[in-house]
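In: Structure of the sequence below:
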Amino acid sequence: MSITSAPMTDSIDRRMTTWQPRHGISYLWVLNDDCPDHVIDQMVDGFAKHGVSSVCLHPRSGLLIPYGSDDWFDTIKRIIEKCDAKDVDVWLYDEDPFPSGAVGGRITAEYPQLAAHQMISHTADTSNIHEGAFCFPTGKLLWCGIVNEQTDHTRDLTSNVGMIRRKWTILDPWDSRHYYPNLPLYECPRAFTTHEQFAIRMPVLGEHEKLIAIIARPIAGDHEHWEKLPDSLNPRVTQLFLEMTHERYAANVGEEFGKRVTAMFTDEPKIYDPIAWTPGLFESFEQTFGYDLRPRLWHLFDDNAHNAQRSLTRLHYRDWCQQRFADAWLKPVSDWCQRHNLSLVGHMSPEDDPVQQVQCLGNLLPLQKYLTTPGLDLIIPAVGDSDHGMLNISVVGATSIQQQTGAVGVLSEMLACSGRQPDEQTIKRVLYWHTLMGVSIPVVHGAFNSMQAQRAIDAPPDYGPQHAVWEFMLRQGNEIARIQKQIMHARQIAPVAILWPIRSFAMMPNSPMHDVSPLRDRLIEILNTCLDYQVGVHFIDESDLPDVHLQDGQIQLGHASYSHLIIPDALIWKRQTVDCLTHFMAQNVQVLTVADAPQWIDEGDHLAMNTQAIAEKQPLEQMLNTLPRLVHENEPLVDIRCTAWQQGKQTHYLLMNLSKQSREIQVANRKVTLCPDEFASFTLQA
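Out: Next comes the predicted model:
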């Protein structure tokens, strides 16, 4: 039996692709000099000799060819011709350097009004009111009024805001000849005021009342590469981005699209502020949710996590931003690539931390479906062991989407920022862990044209043909290619799914990523403990529950099949989610919870207090002992990772010891001894 819901309005099936990436390792080829022929030839020869999967042409700091110029596109064409002659597949990279969408900073340089904006809240300090007026910085005035923090009642005073100048400049003496040149000087002191501000005469405030003003301004601060960031929520920005980048590539090398040039790599597009503003926000928001956001803007800045209306406002705002980012940026870019026979690869950011994710993207899981291959990146020399548990969230999330949608593979950009010189043990540890977890398209950052001067510390090290590590990378690529054949187009044996609790993070007040987050810590604990019990595990998003197929006590979604569904700690679930879970239990799906009942049920237009648990709460370890494991052990094996992949009648088992001691493990009918950092695999025939 199926539970169905309205289909997505997106008419393009992004899984329908003829692209079959070559097995092995792909490289971000860092173009960071003037790209002389002898260097290009040396790099292409090295890539061709080692049969790399593909190279992605990545402009970065140090590039001496003006990005976006005719010379730049001529250079790209010259490189592609050389790659084609040596049978090296090419991906284009859509930015200089990252995040994608700025055209190397050109959009905001030529169109400053298209800069990304943040909303800023100012609260009147009643003990420091100057001459009866509340003054605050200028910008785009969004709302000003009185807020009662106890009743949530507001009184709009926006129309009473005006301009005031309070800084005096004195000219003594004043030179009258400024107005009347060549006439006698007449002495008279002058004074005038400058530094305009918004101001409102201070009203009388009652108990629990505050005077709040909210403005929008271009995002301030150092953005690493450009003076300003583009507004990724504005469709005009995306239109210019495609015209200045993608269309120029199509005009110059479009005849190679779908042939030698197989993909477009997008890197870290996102929403650039936790409380972003864009033109049309209020009109679109009201059309979507049925109320004016302006008198409730203060909810986005409020730190009360227990107020239903404020939490609902934050949920609605996050939902709106996620959908707007998809409609304004991600979908047009994805559609363009689909129409031009290019796979859209790369990753959005952040993928690992749910606290940051809701602030920059909303919910990544459904956004991954706009990519041909779900993607992630890992730019530290680490893996998802007990010291780095958060890293498992991104790779499990990406693999979940790949299995649930039938995408061609999972991509990860890796090994950047790993020290000045490559470390062979780190390379192997990172590569094999990713592969075991389901990454079938590893992209190594990077192979550098030049390591001169400061280029040597722009996300080092160099893994390319000009470095002594290149022969080692060849051997790893060949071995990784062998394992990729076992996981590419295979079904992962992952009978357990964790319900993705991202909306609980979305309803919470904004907090810096380094703040303590018990909800985040608990999610990491549940996931990592499943992995330490060698349980095949995925995430499943609330939005996908209505679309699953139920058969013989199994939830089926794409290639994935789940007999057990874990309900983690959460503050809120949708009413539709609760109804689905109730139906699943009636159909003999094992719905398990290790958490107290959520505080809220999302009814759409309001939050209702929850009065009952979805299922009986169990201690985490007790629940884990009831789950199907891939190994024959009674106790958890901390930092031992095991995944299994079915291809026809074959089952491929991948194992890796991330701990610091040797371990003996029994998997199926095999006993395997693994030394620290050792990887092993074997295949059983049905």
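In: Please make it C-alpha for all contacts and neighbour counts, starting now.
Out: Will do.
In: Can you show me the strands along the stretch 401-550 of the chain?
Out: Shown for the stretch 401-550 of the chain, the strands assigned by DSSP state E, counting those that start in this stretch span residues 411-414, 441-448, 491-492, 496-499, 537-540, 549-551.
In: so of those, which one's packed in deepest?
Out: strand 441-448 (a mean of 27; mean count of other C-alpha atoms under 10 Å).
In: Give me the residues contacting it.
Out: For strand 441-448, the surrounding residues in contact (C-alpha atoms under 8 Å, 6 or more residues apart in numbering) are 21, 23-32, 409-416, 431, 434-435, 460-465.
In: what's the answer for stretch 307-316, then?
Out: Here stretch 307-316 makes contact (C-alpha under 8 Å, 6+ apart) with 289, 296, 299-300, 302, 304-305, 503, 506-509, 606-607.
In: structure for this one too, so we can compare:
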Amino acid sequence: MPGKLMGGWIMTVWEQLEDPPSRYRPVPLWSWNERLDPDELIRQIEEMHHAGIGGFFMHARGGLQTPYMGDEWMEAVRLCIEKCQELGLEPWLYDENGWPSGFGDGRIPALGLEYQQKRLAVEYAPLDGRTEGTIALYMRTNQGFRLLGTEELDKADIRVYYEVNPCYIDTLSKQAVGAFIREIYDAYWERFGEAYGSVIRGVFTDEPQFARRQLPWSFELAAVFEQKCGYPLFAHLPALFIETEGCRKVRYDYWRCVTELFTEAYAKQISEWCGRRGWSATGHVVDEQTLMDQVTAVGDPLVFYEYLQIPGCDWLGRFVGDDPIVPKQVSSVARQLGKGQAITESFGCSGWNVSLQELRRIGEWQFVHGINLMCPHLQSYSLQGLRKRDYPPSIFYQQPWWPDYRLFNDYFARLSMLLGEGSRQAEVLLLHPARSAWVLQSGTDTSAIEPYHEAFAQLSRWLCQSLIGHDYGSEFIIERHGFVQEGRFWVGDAAYSVVIVPPSVTVGPRVSELLQQFVQKGVYVHIHNDKWPAGGLVMHGIRGEVSRIYCLADPEKKELAFRQSVDEGLDLHVLKVELPAEPADEHVTVIALEMAEEPDFDRTLTQLDGGRLQLDVPLASVTLVREDDEAAGIPALRQAEWTFKLVQPGTYELMLISFKRHDQDWPGLYPEPVVLETDGSCLVTDPAEEGEDPDSPSCQHPYIPIRSRLGRVTWLEPGIHTLTLRSSKLKDPSPKFTEIWHADEVKLRAVRLVRVQD
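Out: Sure thing, here's the model as predicted:
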């Protein structure tokens, strides 16, 4: 087999490396922005061929004088297809006159309101009496908001309504997107399918979106929502704009439903249309850069990429990113689902004076992060008038370095071929926190998402800097293509030995179930979070079985990186990212837990601001001190013990952090004294409930975190110490639930030590 391989595939690649085939060569956006002349079209294609370009997207753009999709246009397309056949280039179609794709040169929104883009808006009392576009009216009550009838406008505190963008389409609607496909895609196929269907490579779709910095609405949404989620959306629309009880669940369900509608209506319909004809759908969505942008534009960009035969991204400007999120989102899906190629639209807005050296740097940075096909933006048919200011530069014959451009294209063609034919390796899967961003989106306010985005970006950036290959995992894609087998976490065709959950607010049940299976195989799941994900899915499912890693900070608040052995010959570097990073005090204490002779991270101890230390209850060691004596009415007695390393000795205030139901009246959290021992000192006390704790781990409705003060303990020496809590209310931790304290509906979650300042 090695001999056959050497004489076969490797030799074939080596022979092709000098002059890679068109499939791997850059394929630019060719801007058709003037009256199209057949002779000039032929001349420009020949220029591309001589410069080592592999094909082009025929892209209608501002300045076009030839009627779009008319007979003259179609004849120009036919002429270019035939010239590509002659020269061995690959012709691609582009599905719009301008961008974003979907409006079909204005013909689709012209069909009426059902086809036009709609966005949610809210009006607060006093209302001005308008009723146009009203979806629902609400009255504020002690329990939240009550849905009113349409005739009760005078009682309403909130009116939720929709606004209309008459220039774009409802991309959540299969009917509207279907009309777009019939108008543009079917027209191309009817004209060229029989004669040139096998010659045309595919279609580029550009920046589809559903709202962009607003909340999408569709006449189809409410019915689909109730069918998918089991409750009416109309009763809960205020939760999308206002922090109300249960608002996070409503937001999660809303954005999931919207994302699924968008993906199924747009990406899936277009992909399936192309697939049935042997074409490839390619392109990219809008606003891929940050979680703050993604939510209202596309929901989760990775699930959109799933349906494109060649998924892509957009990289504008003369710079490389501080983090790899944009290219890595695309390349992760391409690797997981066996796409083969991942394309980037690059170089737009980099300016007329950009150099080949700068273009190379931009391209190489993306190729390092998994992209393997280049789409230069752009090649302008004409620069007359304002056309020269169309997101320059035009990377075409107008450039003084055009005669040398072949070297550039040969170089990236070789990279594309090697990367496309090779198999990229990545052992680490970093969960993409798109769904956490959903529940944090409050109306149009994205501020709560920002620290989670920065934490995710910083973690990915640090993994790259440490040369740790990793992919992102979309929960949508994991739900459909994920499984655990032979100690590996699989997503489609890609297998991982380590999974990292970045700071998150929620993790879905299917992903939580797979993580549970994964850790039971004895492999690594790292959860990076100062507050455990809400909803109980990770917290109850895997908290006792994952390695939790905390931030150890130096006096300048700079996070420290650590090394942990993953396998006999493999070291994994891990970093905990703060959300947000706050100084503990003027002299930040570095705390680490020592376990036997093996150095490890602190799995029970975290440092809060102000020099406070917190011991997580579920990771304590619980032992039985006294058996239950039913005859004498004496309950069993258990104790929980923590071992930790104290760097800064002194006097500490001891507190218990518990969760209790807010909707019930409890006479007291702790009906009996609690015994705490440390270094031979014994403290017997009745905990005094102080009130709600603002710094507790996340807890879900209907529980609230309560802080109870115990007393003070003094440690005179630094080093290893133990803290023991003894009570009849302790129980043995179970694999399913993480609490070790149970007093009716009260759950002990942490012991906090607050250093008393000297």
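In: quick one: TM-score?
Out: The TM-score (TM-score structural alignment, normalised by the length of structure 1) is 0.74; 543 aligned residues with a C-alpha RMSD of 2.8 Å.
In: Going by distance to residue 679 of structure 1, which of the contacts of stretch 307-316 of structure 1 wins?
Out: residue 503 (36.4 Å; C-alpha to C-alpha).
In: Is it correct that the closest one is in contact with residue 598?
Out: No - Residue 503 of structure 1 is not in contact with residue 598 according to C-alpha atoms under 8 Å; the separation is 11.8 Å.
In: So for the two, which residue has more residues nearby?
Out: Just comparing residue 503 of structure 1 and residue 598: by other C-alpha atoms under 10 Å the higher neighbour count belongs to residue 503, 22 against 19.
In: Could you check which residue of structure 2 pairs with that one?
Out: In structure 2, the residue paired with residue 503 of structure 1 is residue 435, using TM-score structural alignment.
In: ok, its match - contacts?
Out: Shown in contact with residue 435 of structure 2 (C-alpha under 8 Å, 6+ apart): 252, 300, 506, 507.
In: if we go to 10 Å?
Out: Contact partners of residue 435 of structure 2, counting by C-alpha atoms under 10 Å, 6 or more residues apart in numbering, are 251-253, 255-256, 291, 295, 299-300, 474-476, 504-508.
In: thinking again about what came up before, can you tell me which of the contacts of strand 441-448 of structure 1 are in helices?
Out: Per DSSP state H, helices hold the following members of the contacts of strand 441-448 of structure 1: 431, 434, 435.
In: need the residues you listed in JSON lines with distance to residue 209 of structure 1 and neighbour count, can you?
Out: Output for these, formatted as JSON lines (distance: C-alpha to C-alpha, whole Å; neighbours: other C-alpha atoms under 10 Å):
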{"residue": "431", "distance to residue 209 of structure 1": "57", "neighbour count": "23"}
{"residue": "434", "distance to residue 209 of structure 1": "53", "neighbour count": "23"}
{"residue": "435", "distance to residue 209 of structure 1": "56", "neighbour count": "22"}
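In: okay if I get those residues as CSV plus distance to residue 171 of structure 1?
Out: Shown next, in CSV, are those (distance: C-alpha to C-alpha, whole Å):
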residue, distance to residue 171 of structure 1
431, 69
434, 69
435, 72
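In: tell me which of those is nearest to residue 235 of structure 1?
Out: Using C-alpha to C-alpha, residue 434 is the member of those that lies nearest residue 235 of structure 1, at 35.0 Å.
In: Please say which position in structure 2 the closest one maps to.
Out: Aligned counterpart of residue 434 of structure 1 in structure 2: residue 366 (TM-score structural alignment).
In: now its match, nearest residue through space, not along the chain?
Out: Using C-alpha to C-alpha, 6 or more residues apart in numbering and skipping the chain neighbours, the partner closest in space to residue 366 of structure 2 is residue 327 (5.9 Å).
In: can you check residue 542 of structure 1 too?
Out: That would be residue 577: by C-alpha to C-alpha, 6+ apart, it lies 6.2 Å from residue 542 of structure 1.
In: what's around the one you found, how many residues?
Out: For residue 577 of structure 1, the count of nearby residues is 19 (other C-alpha under 10 Å).
In: so where is stretch 258-276 of structure 2 in structure 1?
Out: Alignment of stretch 258-276 of structure 2 against structure 1: residues 321-339, by TM-score structural alignment.
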